[in-house]
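Engineer: this one's structure only:
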């Protein structure tokens, strides 16, 4: 049994035979980390010529040594060897000048339904496996500790088809998708030279929600590293087309109203027809208001396609991941993020990807998490990851350096 550093090609070959791993542990992510100036080590525990556990360990300089980390890993072929892998990584970190080693395992600590009710017991043994080796545990947390979520909203696509997808959404989600599809929103993947449009939307969203956005060059490096395994999707609308769609929709409603009126002329006391007449008349009035808005937008924007929202999706053989996104508040009424989600899920079905990961939610279920409410429209479930574990090969040196940094105000 030995811990060995693989080539990226050997590591990629190992991944091809695994069913459960994060995009953060792929060779594409290794390329991105390298572009960002980090050193990537594809580490593997091997016995009898077979890789039992492997993961991308990356390192970067910090005061007094190296910061080393495995994010959303390792990838486990045989759990019986996991402890040995952790010990090997500790030894590697110590021998190679690491001041701290961070682990963020991808294993699920507990599963929940879409409302946050537990559907499986907790797995405290996963935590004790690491703490018994000397790792310090940050604790089970909510929110986005360190900017990354421990709670993921997910959806199983394995038994769905293009025909049954919308039927699988929530009671609120089904009509929301139907309404969104009536607007004539266009969705397409951006080319590399168009990524400034993506960045413009995510920057506006980060300013509004007060979090730090990634710079444009990060998105460009991401595009270069992931290639066709990622889509920077843009949802846009043409207000002339939108106006035309509204006219068509209103005309159909007026035809329907005329038929109802004919029935009412024959049976004026029909409660059913009276109710239908009232409902269709109300819908026609809504279309009149929307047509007036569309005319104003046509004057303002002319014949151009106008960007509404953008999202980055990543594809692995077993999982589609919804990573970054943004939208413009002035166009909220078009629900463009909903259109992007449906588009991505349909592509996942075409690619036969069985699982969809919406990623982060707060992990609080008191109604305060707006991101959770949005994702619940698609009727998924929730998994909780363990969080962050820290190992200090030379704890005294680390403590002294941290004290010095505080004194210097760094």
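Structural biologist: Thanks, I have the structure now. What you see is a predicted model, and the numbers here were worked out from it, not measured in a lab.

Engineer: from here on, contacts and neighbour counts on C-alpha atoms
Structural biologist: Noted.

Engineer: near the residue nearest to residue 72 when sequence neighbours are not counted, how many other residues are there?
Structural biologist: Nearest non-adjacent residue to residue 72, counting by C-alpha to C-alpha, 6 or more residues apart in numbering: residue 106, 4.4 Å away. Neighbour count of residue 106, defined by other C-alpha atoms under 10 Å: 23.

Engineer: do the same with residue 328
Structural biologist: 17.

Engineer: now residue 239: how far from residue 80?
Structural biologist: 59 Å (C-alpha to C-alpha, to the nearest Å).

Engineer: between these two, which one's more packed in?
Structural biologist: Shown here are residue 239 and residue 80; by other C-alpha under 10 Å, residue 239 has more neighbours (26 against 11).

Engineer: which stretch of helix or strand covers the spatially most central residue of the chain?
Structural biologist: Central residue of the chain (C-alpha atoms, centre = their mean): residue 322, 2.6 Å from the mean position. Assigned by DSSP states H and E, residue 322 belongs to strand 319-327.

Engineer: repeat that for residue 127.
Structural biologist: With DSSP H and E as the test, residue 127 turns up in helix 124-131.

Engineer: same deal with residue 259?
Structural biologist: Per DSSP H and E: helix 239-266 holds residue 259.

Engineer: put this next to the first one:
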């Protein structure tokens, strides 16, 4: 076998036949090559010139004269083949040294544990031989981190398995409240659409609300436009919204039905004034009419103050043949009662099923399963869909030039 730079078609053919992260893709490579020219495709071929390992990695300036490299959830290879792992990373070090590498961060898309929503381990993977192999090559494991990080990919993911399950089975596996909330979005005529890139600001307004609510700062609007350009063939901004004028029509129709029912109950009572069943129905119907009138009043008031179209929730989605990824998102807390986030998830779960994609990746959680976790609400929301938790092996850092890397670390 031998280490080599890969042609685009070689990389694409290999990735398309393996369960790779969305960042290891032709779209990602093509955009960075055209707009930044900071990307590399490398891999290993066997004696028959067949690709057996592939990796997209990018570079960034570091210490003025050197470069930092990152493998983007790569490389894509069989991490149980330690001979191949050793060969790839040993030669990657040589390759990066020729390209003025200072250090490299690599985060294999390799499972450490599968857990339930309470954090209990369901299935465990013995990665100690892999870690020892990596560290023997100078790739230092960064530990089993918990929480969010500004410098690396999240280590904990919430994932829903869609394989061999119908939509009805998926709904039944969800908890009662989640299933009920999805049903209510249909009753309220919540809709989902794909936003064109020109309307990224509609998403970003909702995303900013999430930043303010959770007290974090992530990216600006240009970043989300760039993501749509990178993954234009397999990425999109989805928006859940409601047309209050349509809802008002539906609510008035329901009120008319309730009033007709009340008249029928009155007729029954006139025929049989002592009927306890009819009396109970009459009282129940009056309460339903009162509640319905209140809903109508609320809708009419909201139309006057906020207009007819309400943007409820939005999210950035990227997908490949392997999984759908639910990435950055936001919602307007003023409109929580319309359950926009639930309808958004359900529509995209259906999208995955329609496209024969077996994994719906709710993406990052902190890995803190205590009641006081900063993302406890987020975890509960994802768990309601019957998602399990996947814990990944984490990061490895390799100083390519140890002395300069030590200086870099001190400055940093």
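Structural biologist: Done, it's in. Keep in mind the model is a prediction, meaning the values are calculated, not measured.

Engineer: so what number do they get for TM-score?
Structural biologist: Scored against TM-score structural alignment, normalised by the length of the first structure, the superposed chains reach a TM-score of 0.89; 400 aligned residues with a C-alpha RMSD of 2.5 Å.

Engineer: where exactly do the helices run in the second structure?
Structural biologist: Remark: helices assigned in the second structure by DSSP state H are 8-16, 26-35, 82-98, 128-136, 167-173, 176-187, 200-214, 221-230, 244-271, 276-306, 340-354, 376-383, 402-411.

Engineer: on average, how far is the second one from the matching bit in the first structure?
Structural biologist: With mean C-alpha distance after the TM-score superposition for the first structure, helix 26-35 of the second structure departs from the first structure by a mean of 3.5 Å once superposed.

Engineer: same check, this time on the fifth one
Structural biologist: Mean deviation of helix 167-173 of the second structure from its aligned counterpart in the first structure after superposition (mean C-alpha distance after the TM-score superposition for the first structure): 3.0 Å.

Engineer: next one: that helix to chain centre, how far?
Structural biologist: Averaging C-alpha positions (C-alpha atoms, centre = their mean, to the nearest Å) puts helix 167-173 of the second structure 20 Å from its chain's average.

Engineer: for it, buried residues please.
Structural biologist: 170-171 (16 or more other C-alpha atoms under 10 Å).

Engineer: distance of residue 236 of the second structure from residue 319 of the second structure?
Structural biologist: Residue 236 of the second structure is 9 Å from residue 319 of the second structure, by C-alpha to C-alpha.

Engineer: that older thread, show the contacting residues for the residue nearest to residue 72 of the first structure.
Structural biologist: 21-22, 71-74, 385-386 (C-alpha atoms under 8 Å, 6 or more residues apart in numbering).

Engineer: return the closest of these with respect to residue 302 of the first structure.
Structural biologist: residue 22 (43.3 Å; C-alpha to C-alpha).

Engineer: for the closest one, the count of nearby residues, please.
Structural biologist: Neighbour number of residue 22 of the first structure under other C-alpha under 10 Å is 20.

Engineer: which one is the counterpart of residue 317 of the second structure in the first structure nearest to, not counting chain neighbours?
Structural biologist: The alignment partner of residue 317 of the second structure in the first structure, by TM-score structural alignment, is residue 313. Closest residue in space to residue 313 of the first structure, ignoring its immediate chain neighbours: residue 322 at 4.8 Å, by C-alpha to C-alpha, 6+ apart.

Engineer: list the contacts for the one you found?
Structural biologist: Contacts of residue 322 of the first structure by C-alpha under 8 Å, 6+ apart are 311-314, 356-359.

Engineer: taking the residues you listed, tell me the two that lie furthest apart.
Structural biologist: 311 and 356 (14.3 Å).

Engineer: quick one: map residue 358 of the first structure onto the second structure.
Structural biologist: Checking TM-score structural alignment: residue 358 of the first structure goes with residue 362.
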